[in-house]
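>>> I'd like to go over a predicted model; first the sequence, then the structure.
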Amino acid sequence: MSVPQLGLKASADGWRGVIGDGFTVSGVSLLAACVVDRVGLTTGAPVVLVTHDGRRAGAEAAQAAARAALAAGARQVRLVPHLPTPTATAAVRRGDADIALLVTASHNPARWNGLKVKVAPGCPLPRDLEAEIDAHFQVRRLDVSSRDDFVAEPADALVDQHIEEVLARAGTPRPLAVTVDGLGGVAGEPVARLCERLGWTVTRVACTPDPDFGGIVPDPSVPASRERAAGHRTDLAIVLDGDGDRIYLLDHLGRTVQPSELLALLLERREKLGVPTAGVAVTTSTGTAVREVARRIGAPVHEVGVGFKHLSPLLATNSVDVAGGAVGDLSFTEFGLDRDPFAAIVLLAELLSGTGSSLAALLDDLRARVGGLCWFESKVDVEGADPRAAGLTALRTCGLDPIEITEVDGTKFWLPDGQWLLLRASTTEGGVRVYGELGDEHATRALVRSVEEQLTNGINWGVVHD
């Protein structure tokens, strides 16, 4: 007999829900059991690593997930609070665990929580297995074991191992003063420790886990969430999301380095160092800069849907060596098959040391070479809209005609000179997400207003060109 939908909804990475509504401790417990049961069919009785960030109900849900994992046949459960997601992924990659269960809603606002899953060889669940678990989750009942055969471990040992792993690939960095803004998530202090190991002087901001994230959305892709770091004006600022698998950089002028630009700079540096690139994978919402650099170095670009679970399989099959999306989720195969800001920071340190340039100078040079398009992103809280019709009408109202339309994930309108517009349904919070890049800010503002009018009335749009 089936049971009611428990409200946790599959997202771009794992499952999410509003705390006390979609997200409940019992729902996480059941989902964790389904994960361990299904993954265990191929691994045998698995070793399970369970962690949580600082969100409300996170510790309680992680303990329930640990008990459920034992009930579902886990050989051993390790409960390690406040691990950044890339650190937990690194533990799975090393074989310290077969499964990592992470109680987090990543970049979503504080009222959300969820469950992410990482499996060998250190990546998200394969899409078909995730779908199977999701279906199983809807119909399964669970008698949770009363066993508590686990003891909470401090995070320091696993964090230190992760830092040592990425530093093993570091050169000799030059001294810098940096700001690390953890946005009240779990990665601020570990990343600050990495930066100090690189010989950098660190200004810590919001590096202690906070269930309310200081009233800020723990998403560095939101301009308002970067404003505090921009004000410090150190050599560069690093801003992380709630669970630490997204990274944004700001230069000493307070300007944002868009993820596509950071990926482009690091890709270009790899090429100059003679590191071969079989290919680059990007999500459909990723900006033009990395595509243009990949074209110039002769690396094929593979475009996939939004969410790292679409990128990781290409890394795992050696189809690509570099992957990234529009939200600061960057990966390089020499460091693993999942996004890892720790690795990106080590590569950045080598770039700055090797070139002797400031981040601002490198950004100016890149924009001069690839066009410096104006990036925009927003969400329109409307249901039932026709994104294709809305996009076409908005573009033509602004005198823009697409040269191609693709539907990898949502509807994407390609325009001349690398410009584009993407409209896609939000998988977690509902509504329509809108992304794009145009050649100047005036044209950008006109287009986002026109798209707004076509989708709904009264929505405020944000334009980013800082």
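Arrived safely, thanks for sending.
>>> Every contact and neighbour count from this point should use C-alpha atoms.
Noted.
>>> next structured bit after the top helix by length along the chain?
Of all the segments of type helix in the chain, defined by DSSP state H, the longest one is helix 25-43. On the C-terminal side of helix 25-43, the nearest following helix or strand under DSSP states H and E is strand 47-52.
>>> between that following strand and helix 25-43, what angle do the directions make?
Counting by axes from the mean of the first three to the mean of the last three C-alpha atoms, to 10 degrees, strand 47-52 lies at 150 degrees to helix 25-43.
>>> In the helix or strand just after strand 47-52, which residues are buried?
Next in sequence after strand 47-52, counting helices and strands by DSSP H and E, comes helix 58-71. Under the neighbour-count criterion of 16 or more other C-alpha atoms under 10 Å, helix 58-71 has 58-59, 61-71 buried.
>>> correct me, but F308 touches V327?
No. If you go by C-alpha atoms under 8 Å, F308 and V327 don't touch, sitting 10.3 Å apart.
>>> in stretch 183-199, what's buried?
183-196, 198.
>>> from the residues you listed, which two are the most distant?
Longest distance between any two of these is 22.8 Å, between G184 and L198; criterion C-alpha to C-alpha.
>>> In contact with the closest residue to A32 other than its chain neighbours, which residues?
Nearest residue to A32 in three dimensions, chain neighbours excluded: A65, at 5.4 Å (C-alpha to C-alpha, 6 or more residues apart in numbering). By C-alpha atoms under 8 Å, 6 or more residues apart in numbering, A65 lies in contact with V28, S29, L30, A32, A33, V50, L101.
>>> Quickly note the distance from the second one to E429.
Okay, so that is S29. Applying C-alpha to C-alpha, to the nearest Å, the value for S29 to E429 is 22 Å.
>>> between those two, which one's more packed in?
S29 (22 against 17; other C-alpha atoms under 10 Å).
>>> Double-check that one against E60; I have them as touching.
No. S29 lies out of contact with E60 (C-alpha under 8 Å); the separation is 10.1 Å.
>>> Put this next to the first one:
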Amino acid sequence: MARIKFGTGGWRAIIGDEFIRANVRLLSAALAGKMVDEGVAERGIVIGYDRRFLSDIAAQWAAEVFAGAGIPCQVIKVAQAPTPLIMWTVKDQGLPYGMAITASHNPALYNGIKVFTAGGKDADEDVTCDVEERMGALEGEAEAGIASIDYPKAVASGAIEEINPFNGYIDSIISQVDMEAIRGAQLKVALDPMYGVSRTSLQTILLTARCEVDVINDRHDTLFGGKLPSPTSAGLSALKRFVVDNKADLGIATDGDADRIGVIDDLGNFLHPNQLLVILYYYLLKYKGWKGPVVRNVATTSLLDDVAERFGEKCYEVPVGFKWISGKMLETDAIIGGESSGGLTVRGHISGKDGIYAAALLVEMIAVVGKSMSEIYEEITGQFDPHYMAETDFAFDPERKPEILKTLMEDRLLPDFTANVVDTSYTDGCKVYFDNGWIIARFSGTEPLLRIFCEMPDQEQAEQACEEFRQFLGL
């Protein structure tokens, strides 16, 4: 078995522990071998990186291996390169593969690699399993023979080309949003890149649309200000205060590599990614007149199902991991897909998460609808039964994982829930359906945590069900 394993969002590991030069080279060599065997090596690969510690150096380690394998390699040399920019470049240039050196929203001590396939999609399980097998075969004596060319020499010879596709990416987003409507709305927007890579992209788009833009937390800080670079309610207290104090129309935050988004409305309230998905799907259907289903994962709000039904559409449920969402969207021609952790994409753009495009679309929505974000959400939710979410994460002794897995997935034992159980699913973790809600317990694919999410018509009911599950599992 390979010493590197992919999770739901690529490979992520602690810097200096598993995220080391040898492992970056091993993964790169395995992917290079796959490209050769598939007959796509001559088409090349693009590599980009975020602002994390070692990201720029690791991109060079990877590029050196592809150059050594005779595969044309492009490295995106942009001071702030969002992961969606890399995915867009894969799609725009018709490349078979791409890589991002990033650990996304993980803590600062992590780094990692995301692999993308043709069209700018997240690599699916078939691809990642194949790469893992190839890594396993390379480990040991073969690993010592991995060929490479020193980065400066490879650049000088043309084996590695440094590129800047920023303008094309920005223009592609601008062409898909109603810039005239935004220009006429004279909006004031506050940005929080969370010390990540979104500032230049978002600021360029919004200033082009004549928005007034203020930015906080934009310096280069590999420790992310001592906080988790994840746009959650707890992490956006400074943005909440800034929006209220400066009377901004909207506050926008992105995670470390800008593929996820967090939003503060005009009243200073945090809008959960579940709410954003509902708002955008409703907007695309009602105000833009689009037709088509929506895709969500097993831990995302079922209010999307209600909105889809209202407009005669369908909501599809898939496992956690954006590769499942993008795959189902292509299969069903869905107009939007997303997850409760803040990632979403819209038909016609790239197939992966893009916090930059999502932010631009939200700003367009405020301009087109002519109401504040808080008013828009109130308009939507007033038409449907209430949905309240409780989200809990539990760290556990790694030795207990087999025991918990056996309880949930093999023995399939459940707590004696207060709510009435009507069905269960084990597609991804253990999901229990109630008369008017659901609860799911599943292991994180990116961190050593057990996540328990519950959605009910009442917040107290949701929190009670989570507590019943926690006590049952002894967490």
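Nice, I can see it. This one's a predicted model, so the numbers in the text were calculated from it and none came from an experiment.
>>> Return the residue of the second structure aligned against G242 of the first structure.
The equivalent of G242 of the first structure in the second structure is G256 (alignment by TM-score structural alignment).
>>> Kindly provide the distance from that match to A156 of the second structure.
31 Å.
>>> same question, S340 of the second structure
Counting by C-alpha to C-alpha, the gap from S340 of the second structure to A156 of the second structure is 45 Å.
>>> Look at the counterpart of T446 of the second structure in the first structure and say how many residues are nearby.
Superposed on the first structure with TM-score structural alignment, T446 of the second structure falls opposite T428. Using other C-alpha under 10 Å, T428 of the first structure is surrounded by 17 other residues.
>>> SS state for T428 of the first structure?
coil (DSSP: H, G, I helix; E, B strand; the rest coil).
>>> Against V408 of the first structure, how distant is it?
From T428 of the first structure across to V408 of the first structure, the span is 18 Å (C-alpha to C-alpha).
>>> Kindly report the same for R174 of the first structure.
42 Å.
>>> what does V432 of the first structure give?
Taking C-alpha to C-alpha, one finds V432 of the first structure at 15 Å from V408 of the first structure.
>>> S358 of the first structure now?
For S358 of the first structure, the distance to V408 of the first structure - C-alpha to C-alpha - is 36 Å.
>>> Look at these two and report which has more neighbours.
S358 (17 against 14).
>>> show me what contacts the aligned partner of the more buried one in the second structure?
Under the alignment (TM-score structural alignment), S358 of the first structure pairs with S372 of the second structure. Counting by C-alpha under 8 Å, 6+ apart, S372 of the second structure touches D249, D265, D266, I366.
>>> Closest one of these to D17 of the second structure?
So of the contacts of S372 of the second structure, ranked by how close each gets to D17 of the second structure (C-alpha to C-alpha), first place is D265, at 40.1 Å.
>>> That closest one reaches L250, doesn't it?
Yes. D265 of the second structure sits in contact with L250 when judged by C-alpha under 8 Å, with a separation of 5.2 Å.
>>> hey, what's in contact with both of the two?
With C-alpha under 8 Å, 6+ apart as the test, D265 of the second structure and L250 both reach V243, M373.
>>> between those two, who's got more neighbours?
More crowded of D265 of the second structure and L250, by other C-alpha under 10 Å: L250, with 27 against 21.
>>> I113 of the second structure maps to what in the first structure?
Using TM-score structural alignment, I113 of the second structure lines up with L115 in the first structure.
>>> Spit out the contact partners of that match.
G14, W15, R16, V28, L101, L102, V103, T104, A105.
>>> can you redo the residues you listed as a markdown table with distance to A155 of the first structure?
Formatted as a markdown table, those follow (distance: C-alpha to C-alpha, whole Å):
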| residue | distance to A155 of the first structure |
| --- | --- |
| G14 | 22 |
| W15 | 24 |
| R16 | 24 |
| V28 | 22 |
| L101 | 15 |
| L102 | 13 |
| V103 | 15 |
| T104 | 16 |
| A105 | 19 |
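>>> Which one of those residues sits in the busiest neighbourhood?
V103 (34 neighbours).
>>> Tell me how far that residue lies from P121 of the first structure.
Counting by C-alpha to C-alpha - V103 of the first structure and P121 of the first structure are separated by 20 Å.
>>> hmm, back to that, between G256 and A156 of the second structure, point out the one with more neighbours.
G256 (31 against 10).
>>> which one is that one nearest to, not counting chain neighbours?
G196 (4.4 Å).
>>> Mind telling me what the one you found corresponds to in the first structure?
By TM-score structural alignment, G196 of the second structure lines up with G185.
>>> So its match is in contact with D245, correct?
No. With contact defined as C-alpha under 8 Å, G185 of the first structure does not reach D245; the gap is 10.7 Å.
>>> List the residues that contact R169 of the first structure.
V346.
>>> Mind telling me what element it is part of?
Using DSSP H and E, no helix or strand contains R169 of the first structure.
>>> Can you find the partner of it in the second structure?
Checking with TM-score structural alignment, R169 of the first structure has Q176 as its match.
>>> Next, work out how far apart its match and H105 of the second structure are.
27 Å.
>>> same question, G268 of the second structure
Distance from G268 of the second structure to H105 of the second structure, by C-alpha to C-alpha: 23 Å.
>>> before we move on, back to that, would you mind putting the contacts of A65 of the first structure into TSV with distance to H302 of the first structure alongside?
Shown next, in TSV, are these (distance: C-alpha to C-alpha, whole Å):
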residue	distance to H302 of the first structure
V28	34
S29	37
L30	36
A32	32
A33	35
V50	33
L101	29
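>>> Between all of these, which two are separated the most?
L30 and V50 (14.4 Å).
>>> So which residues of the stretch 251-400 of the second structure form strands?
261-264, 270-271, 294-297, 315-318, 336-338, 344-346, 388-395 (DSSP state E, counting those that start in this stretch).
>>> The residue nearest to Q186 of the second structure when sequence neighbours are not counted: how many residues sit nearby?
With sequence-adjacent residues excluded and distances taken as C-alpha to C-alpha, 6+ apart, Q186 of the second structure is closest to C211, at 5.7 Å. Applying other C-alpha under 10 Å, we find 19 residues neighbouring C211 of the second structure.
>>> Just tell me what C211 of the second structure corresponds to in the first structure.
C211 of the second structure maps onto W200 in the first structure, by TM-score structural alignment.
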